[in-house]
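1. output the structure for:
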Amino acid sequence: MSIKFKPMPWLTGIVAIMLVILISLGVWQYQRLNWKTDLLAEVEASVTAPPLTSLEDLDRAIAADEPVDFRRIAFQSSPVAGEPIYAVYRTQQGGIYWDLFQQYSNIFGRFETVLDDAKPDGTAVSPATLVADIHVGYVREDHPMGTVEGWLKSKPNRTTNRWFKFNQTGDWGDEDTRLSHYIDIEQTLPFDTADRGQAAASALPVRRPTIRNNHRDYMLTWFSFALLLVIFYGLIHKRAGRLSW
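-> Coordinates of the predicted model:
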């Protein structure tokens, strides 16, 4: 069987460009599918892992490249004396809210959410004399802002202590402060025994974030469009007598 095909130059050029775009979008969604699948597996490994019991444990886990986002933790520490309390805007109904962050040893912790009229100003600092309580919560991994996000985010104001992302300016703490992660503190206990902190961390509910993974559907949609485009391209040429076999 011989195939006779005389392509329409203008239509072939348009279809070729569209095919490149559609196939590129399908490949991109395939890459996104693999990334999201790995991310969900990492989150599941982190949320089901035994709670970390100290900041040293967290250091070890990060150094070993273990998944720690949303992992439960109990650690003993007091806020670093004289360091600022940072107020980060929280989207929430019913008013203007701010998450308060302060430094504990070499990591920051979100310890409270307050209404706008309770937000500390730019001169507020962590209490100078606090005992080393046990803090229980979830480790959170922070992701730096991309270029476009940096353009679109509201700019921080140090004087009024207004920030719109954790460590938005990249200059919180000193060079020894771990700023790739922070801790979402849910509970603070007076220090008595380490076992109490471990029990409180184990009692925290597993927090699984809602992360949709629809990239397989998106991938199949783009590849389907590419296939339909080829089919319509062939039918147009067949009806015009430019394709026969």
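2. rest of the way, CA atoms for contacts and neighbours
-> Fine.
3. next structured bit after the lengthiest strand in the chain?
-> If each strand of the chain is counted by residues according to DSSP state E, the longest one is strand 178-189. Next helix or strand after strand 178-189 toward the C-terminus (DSSP states H and E): helix 194-203.
4. any idea how far residue 229 is from the most centrally placed residue in the chain?
-> Centrality entry for the chain: nearest residue to the mean C-alpha point is residue 143, 6.0 Å, by C-alpha atoms, centre = their mean. For residue 143, the distance to residue 229 (C-alpha to C-alpha, to the nearest Å) stands at 39 Å.
5. please give me the structure for this one as well, since I'd like to look at both together:
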Amino acid sequence: MSEHRTVTGKAGGTRGKAARSPSLWLTVLSLTAIALLIALGVWQIERRAWKLALIDRVEHRVHAPAVPIPSAASWPTITAANDEYRHVSVTGRFLHDRETLVQAVTEEGPGYWVLTPLLRSDGTQVLINRGFVPSERRDASTRRNGNPNGQVEITGLLRMTEPKGGFLRNNVPQHNRWYSRDVAAIAAARGLHEVAPFFVDADAGSQIAGGPIGGLTVIRFPNNHLIYALTWFALAFMLVGRLFVTFGGGLFRRKRFVHEPAGGSDAAARRTGSDAGTIVEPT
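-> So this is what the prediction gives:
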């Protein structure tokens, strides 16, 4: 009676198993990345809700009837979230000899914003962005007819100060070069006192013939959060799919086994590799 010996393709089977089983650190890293991508997607959804609420709030402020600017006592509590873009009105007398020109690019082309202090009856001052002038009208002497000397009422939008400067360009007060509407720096350079910590963008209704062009405030809030959220979720889904293929793909592969009787003509041809089955060899 002959003995039978069973030989299995150990080397091939081991390699196949290793190919289907990623290392522990790679698995942990993948799961962490998936959690992070999902968290980023959720965060972008929350940012989108915040941005939509902001846009709605600003729209209501811009189109609301003008109200007097906040009292001097409340100036320390003014914030962008609660007050920026409010439609306000203010009365006083312009100090044209202390105006400041801030470089600007508008729908009218390149030029300058004209910021002029407005002296109020209580002695406080508010910087008014009267509007835009092209480079050829930079000199105040070219627009004297547009500079009223008496009391005026200005309506416009309350804007927060813009400290330090513009994009990659710092204000240089000593050389009278301004790239942003930095209220504190302009007040210091012009010797102004009791100045509001904000400025007012004059609207088109406050424009005076021969003066700067008002009403050019640009209100734009980029809202690409939904696209970002879908991108993060898509990346997470792709990574989940990759892990599924890596771990679960083997469940759907049909295993092949080769059973050869003892003494068979092909018994000596041993099959090896990842698909090696059971080979029965005679002694």
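6. tm score of chain vs chain?
-> The TM-score (TM-score structural alignment, normalised by the length of the first structure) is 0.66; 212 aligned residues with a C-alpha RMSD of 4.1 Å.
7. surely residue 155 of the second structure is in a strand?
-> Yes: when the secondary structure is assigned by DSSP: H, G, I helix; E, B strand; the rest coil, residue 155 of the second structure falls within a strand.
8. aligned to it, what sits in the first structure?
-> For residue 155 of the second structure, the aligned residue in the first structure is residue 136 (criterion: TM-score structural alignment).
9. elements contacting the helix of greatest length in the second structure?
-> In the second structure, with assignment by DSSP state H, the single longest helix is helix 24-63. Contacts defined by 3 or more C-alpha pairs under 8 Å, 6 or more residues apart in numbering; DSSP states H and E place helix 24-63 of the second structure against strand 87-94, helix 225-248.
10. buried stuff in that helix?
-> Neighbour-count burial for helix 24-63 of the second structure, counted by 16 or more other C-alpha atoms under 10 Å, picks out 30-31, 33-34, 37-42, 44-45, 47-48, 51, 55, 58, 61-62.
11. can you check stretch 89-103 of the second structure too?
-> Per 16+ other C-alpha under 10 Å, stretch 89-103 of the second structure contains these buried residues: 89-96, 99-103.
12. please apply the same query to stretch 56-76 of the first structure.
-> In stretch 56-76 of the first structure, counting by 16+ other C-alpha under 10 Å, buried: 58, 67-76.
13. whereabouts in the first structure does stretch 234-242 of the second structure align?
-> With the alignment judged by TM-score structural alignment, the segment of the first structure matched to stretch 234-242 of the second structure spans residues 224-232.
14. which other residues reach the matching stretch?
-> For stretch 224-232 of the first structure, contacts defined as C-alpha atoms under 8 Å, 6 or more residues apart in numbering pick out 15, 18-19, 22-23.
15. which among those residues gets closest to residue 119 of the first structure?
-> Each of the contacts of stretch 224-232 of the first structure was scored against residue 119 of the first structure by C-alpha to C-alpha, and residue 22 proved nearest at 49.1 Å.
16. which residue lines up with that closest one in the second structure?
-> Taking TM-score structural alignment, the alignment pairs residue 22 of the first structure with residue 37 from the second structure.
17. enumerate every residue touching that match.
-> Contacts for residue 37 of the second structure (C-alpha under 8 Å, 6+ apart) come out as 232-233, 235-236.
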